[in-house]
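In: any chance you could fold what I've pasted below:
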Amino acid sequence: MRLRMVEYRGVLSATMIYDALPINDHFRLIDDDTVLGVMDMRGLDRPLMFVLRRDDGDG
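Out: Here you go, the predicted structure:
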């Protein structure tokens, strides 16, 4: 797995590139605690979107 800056839909984004899988995960910062992720996988009609939120460890 590698992490690179890749242009995705016209915006430079942090991208996780999987060596053995046809998947690129693109990440964009929303705010200090939130990241939007987009899984772009060969063969899918449209990408899968997900949100990552910081866990402050309380609770």
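In: going forward, measure contacts and count neighbours with C-alpha atoms only.
Out: Will do.
In: hmm, who's touching stretch 34-44?
Out: 22-30, 46-54 (Cα atoms under 8 Å, 6 or more residues apart in numbering).
In: inside strands: which ones of those residues?
Out: 23-30, 48-53 (DSSP state E).
In: those into a markdown table, with extra columns for distance to residue 6 and neighbour count?
Out: Output for the ones in strands among the contacts of stretch 34-44, formatted as a markdown table (distance: Cα to Cα, whole Å; neighbours: other Cα atoms under 10 Å):
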| residue | distance to residue 6 | neighbour count |
| --- | --- | --- |
| 23 | 13 | 15 |
| 24 | 10 | 21 |
| 25 | 10 | 19 |
| 26 | 8 | 24 |
| 27 | 10 | 23 |
| 28 | 11 | 16 |
| 29 | 14 | 13 |
| 30 | 17 | 12 |
| 48 | 18 | 12 |
| 49 | 17 | 13 |
| 50 | 18 | 11 |
| 51 | 19 | 12 |
| 52 | 19 | 13 |
| 53 | 22 | 12 |
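In: one more to line up against the first:
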Amino acid sequence: MRQIQYRGKVSAGMVYDQKSIIDLFRKVDEDTLLGVMDIKDFFPDKSYFFVLRRINEP
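Out: As a prediction, this is how the structure comes out:
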């Protein structure tokens, strides 16, 4: 994990050692992260967006 500037803002980035993939994360609220996956080798002009939500179980 490291800080990476993405679209003008600093985000948490997960950089993989053996793959040209970077996953970037930004906090939306206490239970939600917005994620972006950039894969440079296969899809250089596309980003994949996803949402991670914490489930608070009793």
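In: now do the most centrally placed residue in structure 2 against residue 57 of structure 2, distance only.
Out: For structure 2, the residue nearest the mean C-alpha position is residue 24 (2.2 Å; Cα atoms, centre = their mean). Distance of residue 24 of structure 2 to residue 57 of structure 2, computed by Cα to Cα, to the nearest Å: 26 Å.
In: corresponding residues in structure 1 for stretch 11-19 of structure 2?
Out: Aligned using TM-score structural alignment, stretch 11-19 of structure 2 spans residues 13-21 in structure 1.
In: residues of that stretch that come out buried?
Out: Residues of stretch 13-21 of structure 1 classed as buried under the neighbour-count rule (16 or more other Cα atoms under 10 Å) are 13, 14, 15, 16, 17.
In: format the residues you listed as JSON lines; extra columns: distance to residue 7 of structure 1.
Out: Listed next are the buried residues of stretch 13-21 of structure 1 as JSON lines, based on distance: Cα to Cα, whole Å:
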{"residue": "13", "distance to residue 7 of structure 1": "6"}
{"residue": "14", "distance to residue 7 of structure 1": "9"}
{"residue": "15", "distance to residue 7 of structure 1": "9"}
{"residue": "16", "distance to residue 7 of structure 1": "12"}
{"residue": "17", "distance to residue 7 of structure 1": "13"}
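In: much appreciated, bye for now.
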